[in-house]
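Asker: Whatever this is, show me its structure:
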Amino acid sequence: MKDRYEIAVVHGDGIGPEICRPALGLVDAALRQDGLMHWSEYPAGAEHFQATGDGFPEATRKACAAADAILHGAAGIPGVVHPDGTEVGLDFTLVNRFTLDLYANIRPIRLYEGVACPLAGVKAGEIDYIVVRENSEGLYAARGAGSLLRGEMAVDPLVQTRKGIERIVRKAFELAQQSKGAPSDGVRRVTCCDKANVLRSYAFFRQVFDEVALDYPDIETEYAIIDAMTMHLVLRPSHYNVIVTENMFGDIISDLAAATIGGLGLAPSAEVGVSNGLFQPSHGSAPDIAGKGVANPYGMVLSAAEMLDWLGHGNGDDRLLAAAGRIRTAAAEGLAEGHMTPDLKGKLSTGEVMDILVGKVAGMA
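Answerer: The predicted structure follows:
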């Protein structure tokens, strides 16, 4: 347990500052201890690139590496790209992933009371699972390393290592052990999502999955081919508890999963390694609504709770765990009571929602 936690805050692009800045006040209110979080703000992103020619300054990189955790708003602006066509704003997230070895991308998927589910007949509490995405290998490991041959052929390698697979699968089983099980039957299970029927790299993923599973006999295991998984997440989402998969597959299905709970505005994300963690909502920078005060802050709020949980468990700090619980309770109550922004068919501004949430955590016993 520490006397103070150093948090590198990068607000980023578009709506990033509008949702990230008030989240700091919410965390402080939930902690009920001034100064426990030391917020240090640093620049990065597409807007900073446009102003300076550098999307991820060296000083920001060093601060992120040294911090106890990184809290990030949003990244990227359409059309702001490098000469090779890749987005400038993504540098912040991708560089941190690989340099800090943030191998586990953890995306909780939960349908809250008060939020309309686009799936017919599905109610709050019937969707509650975690997508655990391998974050340092897979197809995305090829970024910057692929080949474009004479303008005629492009190749990006898909990389899977035993070490990478084993540690992400182990993380998935650990999360299943800490969970309450799937909503439909209460069974703690880990689903391996792959394309083992076609590609050798995914067959290897499944092989290592089976080896690691032997260490967790209390957890049920199963497999799902990626194309079938997209159907299952629509037709029987309450069956799932923890899903573990490769980098690109996890990116795709976590967005599909977010759609079933009301959209990316409600989807938090944690990217963690052994000693570093990056926390940000799953949505983008939404430049079309930036500055209008209507951005949905719930994904940011829940990501901040994920940060407190990770720091609390890693440092044996019950103060942080209690604050994370207060924030999640406030978010659940806020949604159930209809305190929402226009994307969720609500009428409140970002600031109005945040004021309500701060009031709720401040009033909790």
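Asker: can we go C-alpha only for contacts and neighbour counts from here?
Answerer: Fine.
Asker: Reduced to three states, what does the nearest residue to H48 once chain neighbours are set aside come out as?
Answerer: Once flanking residues are discounted, H48 sits nearest to G55: 5.7 Å by Cα to Cα, 6 or more residues apart in numbering. Of the three states, G55 takes coil under DSSP: H, G, I helix; E, B strand; the rest coil.
Asker: With H72 instead?
Answerer: strand.
Asker: I figured it was touching I7, is that so?
Answerer: No: judged on Cα atoms under 8 Å, H72 makes no contact with I7 at a distance of 10.2 Å.
Asker: neighbour count winner among those two?
Answerer: H72 (28 against 21; other Cα atoms under 10 Å).
Asker: what's that one in contact with, if anything?
Answerer: V9, V10, H11, G12, G16, C20, L278, F279, Q280, P281 (Cα atoms under 8 Å, 6 or more residues apart in numbering).
Asker: Tell me who's in contact with F279.
Answerer: Counting by Cα under 8 Å, 6+ apart, the residues that F279 touches are A69, I70, L71, H72, P268, S269, A270, E271, S303, A304, E306, M307.
Asker: Following up with a second sequence; could you model it the same way so I can compare the two?
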Amino acid sequence: MTYEIATLRGDGIGPEITDEGVKVLRAAAEVTPGLDLEFTQLAGGADHYAEHGEVAPDSTWKTMRSAHAILLGSMGHPDIRMPDGTEAQGHFIVNARKSLGLYAGVRPIKLYPGARGIDPNQKHVDLVLVRESTEGLFASFGGGAEISGEVYADTMIVTRKGTERVARHAFELARTRSGRPQDGDRRVTCVDKANIFRSLAFFREVFDGVATEYPDVTADHALVDSFAMLLIQHPERYDVLVTENMFGDILSDLAAALVGGLGLAPSGDIGDEHAMFQPAHGSAPDIAGQDKANPVATIVSGRMMLDWLASRHDDDALRAAADVVERAVVTTMESGALTADLGGELSCSQFGDAVAATVRRLAAEAG
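Answerer: Now for the predicted structure:
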């Protein structure tokens, strides 16, 4: 079957890392019988806004809705801003999440071979943060209140529907995993500030209601401030985390420090009908065009895309392609083939070449 992938290369290092992600995905499709991936290049991003006065044309939004999935490179530039002072790329990403119903921001945090986290003795980091991506404090994006240029306010919005669906996504995800590294316990931890804010006490209450539907998965709670410390000290205690939008935004970047940085942090924005996959990091305009970026997060985001498509379409070819991409990344990094940020010597494109070659080699060895 042919799957159309709406592809936006983005800004800064976005085109470079997206090209490497597509290179590896093409290699996986090449060695997987019955699978064809068609990448449709679309316009959009901060540079597009600077030139055309819009973050993306109507044709981009239309194709994103009709495609089987969306692959997005890093987007944005700190100097390209809207009239209200906010960065242009946020208007693309937040609007995409809201208009396409991408309510579950899934951020895997996994320690890959050769990566160096903040604790060199820590060998057991394998958790997933699920961030509610359409409500919370981000519900005020593009709105909020302003009084005479002196007082500004943004309101946190938490709804029963929004919380139920993201909590259910977290529990369903936990059922597919091997549990927390510490003891294999399948667990979902609700991270909130329920002791202070009514909206987050409600978030926890709704979470607890959903938890009763999953007696095979342990449900527990954590307060976001103390949890930030515990996450760094004892990541092996955690399996799946579910949070409000802003808390998830902050904690997912913090958690990336456990595994070597945002260059190793993939993400997926997932809804019931659509999904968009992108690295969790920014566009790093200071190294754009220098072939220095680490494309691991983009490549693994592509693997997440294959997994999501496989589940949605019940397609074993997609499952096989996702598996070979993941194994190829691990095998390549185990061999010592690393980018400069990890102490290696490979450029961005050389690392992509190495992973694509490993995909082909693993497929040939499997017969």
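Asker: Could you single out the nearest of the contacts of F279 of the first structure to R110 of the first structure?
Answerer: Nearest to R110 of the first structure among those, counting by Cα to Cα, is P268 at 10.0 Å.
Asker: can you give me the strands in the second structure?
Answerer: Secondary structure of the second structure (DSSP state E): strands located at 2-8, 36-41, 69-72, 104-110, 126-132, 145-147, 151-153, 187-192, 218-223, 240-243, 266-270, 275-279.
Asker: Between the ones you listed, which one is closest to P181 of the second structure.
Answerer: P181 of the second structure lies closest to strand 126-132 among the strands of the second structure, at 6.8 Å (Cα to Cα).
Asker: Find me the equivalent region of the closest one in the first structure.
Answerer: Counting by TM-score structural alignment, strand 126-132 of the second structure falls onto residues 128-134 of the first structure.
Asker: compared with the second structure, how much does that stretch deviate?
Answerer: Averaged over the aligned pairs, stretch 128-134 of the first structure sits 0.4 Å from the second structure after superposition, using mean Cα distance after the TM-score superposition for the first structure.
Asker: list the contacts for the residue nearest to M37 of the first structure when sequence neighbours are not counted?
Answerer: With sequence-adjacent residues excluded and distances taken as Cα to Cα, 6+ apart, M37 of the first structure is closest to Y5, at 5.0 Å. By Cα under 8 Å, 6+ apart, the residues touching Y5 of the first structure are L36, M37, H38, D68.
Asker: How about F227 of the second structure?
Answerer: V191.
Asker: measure the equivalent of G336 of the second structure over in the first structure to S282 of the first structure for me?
Answerer: In the first structure, the residue paired with G336 of the second structure according to TM-score structural alignment is G338. G338 of the first structure sits 22 Å away from S282 of the first structure, going by Cα to Cα, to the nearest Å.
Asker: So for these two, which sits in the more crowded spot?
Answerer: Each of G338 of the first structure and S282 has its neighbours counted (other Cα under 10 Å); S282 has more, 24 against 17.
Asker: separation between the more buried one and A330 of the first structure?
Answerer: Taken as Cα to Cα, the span from S282 of the first structure to A330 of the first structure is 20 Å.
Asker: cool, P83 of the first structure as well?
Answerer: Taken as Cα to Cα, the span from P83 of the first structure to A330 of the first structure is 44 Å.
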